[in-house]
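[1] Quick one: sequence and predicted model below, then my questions.
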Amino acid sequence: MPGCHEHYIIITGGPGSGKSTLVEHLGAQGFATREEAGRAIIQDQVAISGRALPWVDPELFAELMVSWDLRSYRTAAGPGPVVFDRGLVDTIGYLRMLGRPVPRHLLTAAETFRYHRRVFAAPPWPEIYEQDSERKQSLEEAERTYEAIVRAYADHGYDVVALPRAPVEERAAFVAGAVPLP
């Protein structure tokens, strides 16, 4: 299972940049997809009055994201491409952005469980950015998140490709044109 899975495609970026919409669109086109850890964890933790929330205990939140992403990686095995809404390296960027230490086991996970070398990053997009009950960051925080995540992927040997600020259909065509997908 560990190793490089060239058919595991990462869509990343700051909050509110349209990445989840793109992943959902690719899923509707028949691609296997994996849901983002952060939003689901926040929803679950709020539902159970848990403390693994980015505004309560960021380190515990990060640990749950690592666990979620490892599980997503393991369950994604299959013959065709799988599009991930974020990956393990996102948590490294998140912790760095907060000025928190990155645990050794997270660095090991990011080096052990590799994705396609080309990662697609949705840049901050002020015209579509919206806060909601799970996305509490300001646009400025979203921009810092994007920068930290892009830097983390580059530091881990990935080629980061910025997605165009364009309708979802154009973004999907851009991804399909940049990575050989079926």
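    Thanks, I have it. Numbering: from 1, shown residues only.

[2] drop to CA atoms for contacts and neighbour counts, all remaining ones
    Fine.

[3] so what's the residue nearest the centre of the chain up against?
    By Cα atoms, centre = their mean, the chain has its centre lying nearest to R86, at 1.4 Å. Going by Cα atoms under 8 Å, 6 or more residues apart in numbering, R86 touches 10-13, 36-37.

[4] and with 10 Å instead?
    9-14, 19-20, 23, 34-38, 69, 119-121, 149 (Cα atoms under 10 Å, 6 or more residues apart in numbering).

[5] Tell me which of these fall in strands.
    9-13, 34, 119-121 (DSSP state E).

[6] coming back round to it: quick check: the residue nearest to the centre of the chain vs A176, distance?
    17 Å (Cα to Cα, to the nearest Å).

[7] Also A37?
    Using Cα to Cα, one gets 24 Å for the distance from A37 to A176.

[8] ditto for F31
    On the measure of Cα to Cα, F31 and A176 end up 11 Å apart.

[9] Give me the common contacts of those two.
    By Cα under 10 Å, 6+ apart, the residues touching both F31 and A176 are P182.

[10] another structure for you, compare them:
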Amino acid sequence: MCDHLFVVTGGPGSGKTSLIEALALKGIQHMPEAGRAIIQDQVRIEGNALPWADRSAFAELMLGWELRSHREASGMAGPVLMDRSILDVIGYLSLCGLPIPGYAERAARLFRYNRRVFIAPFWDAIFSQDDERKQDKGEAEATYRIMAETYSRLGYDLVHLPLVSIEERAVFVLEHIGNE
């Protein structure tokens, strides 16, 4: 287990990346989200591993990204915030009603993170869509629920992020990771 790897998960548009960026400004190391970068790359190369084209191929690319992120972050000193993780791939497959390959489950059990996982609940006041985030509010809420179920099923303790400003959320996270 890598106790210094802290996952931030939840549904799309719930403030995860903004929180991580605010904490990065305070000197906390982080690993970026796979989904948005993969979408940007696939659109640029006219690929089909996109959530609106081939969800299985998209999930495979996300799994590879998350395995690499885990490996890289494991070698870093001090706390590292992970913008999603291997478990999010499992949650995504569940959300889409797609089969979860045995190797994805094995990856989630082998490549562990700190037992405390920060989860951002759906927050209507800040939710928005853009070129990469095409999910509607219903799918965003469902994603939050499936991530909570997935992380709990695989033995993680959920720490729900409060619905407060980015700065207040940053303080909340720092207080929690400082207790490790």
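    Done, it's in. Model, not experiment: these values are computed from the prediction.

[11] coming back round to it: which one of A37 and A176 of structure 1 has more residues nearby?
    Higher neighbour count among A37 of structure 1 and A176: A37, with 23 against 13, using other Cα atoms under 10 Å.

[12] can you give me the helices in structure 1?
    If DSSP state H is used as the criterion, the helices of structure 1 fall at 19-28, 37-47, 58-75, 88-98, 104-112, 139-155, 168-178.

[13] what do we get in structure 1 for F58 of structure 2?
    Using TM-score structural alignment, the partner of F58 of structure 2 in structure 1 is F61.

[14] Report how many residues lie close to the nearest residue to G80 of structure 1 once chain neighbours are set aside.
    Spatially, and ignoring its direct neighbours in sequence, G80 of structure 1 is nearest to H7 (6.6 Å; Cα to Cα, 6 or more residues apart in numbering). For H7 of structure 1, the tally of surrounding residues (other Cα under 10 Å) stands at 20.

[15] quick one: H7 of structure 1 and P79 touch, right?
    Yes - H7 of structure 1 lies in contact with P79 (Cα atoms under 10 Å); the separation is 8.3 Å.

[16] my guess is Y115 of structure 1 meets F84, correct?
    Yes - contact criterion Cα under 10 Å: Y115 of structure 1 and F84 qualify, at 9.4 Å.

[17] who touches both of the two?
    Contacts common to Y115 of structure 1 and F84, judged by Cα under 10 Å, 6+ apart, are 8-10, 73.

[18] quick one: which of these is most hemmed in?
    I10 (27 neighbours).

[19] Could you find the counterpart of that one in structure 2?
    Per TM-score structural alignment, I10 of structure 1 is aligned with V7.

[20] Also A40 of structure 1?
    By TM-score structural alignment, A40 of structure 1 lines up with A37.

[21] Quick one: neighbours of that match, just the number.
    Around A37 of structure 2 there are 14 residues (other Cα under 10 Å).
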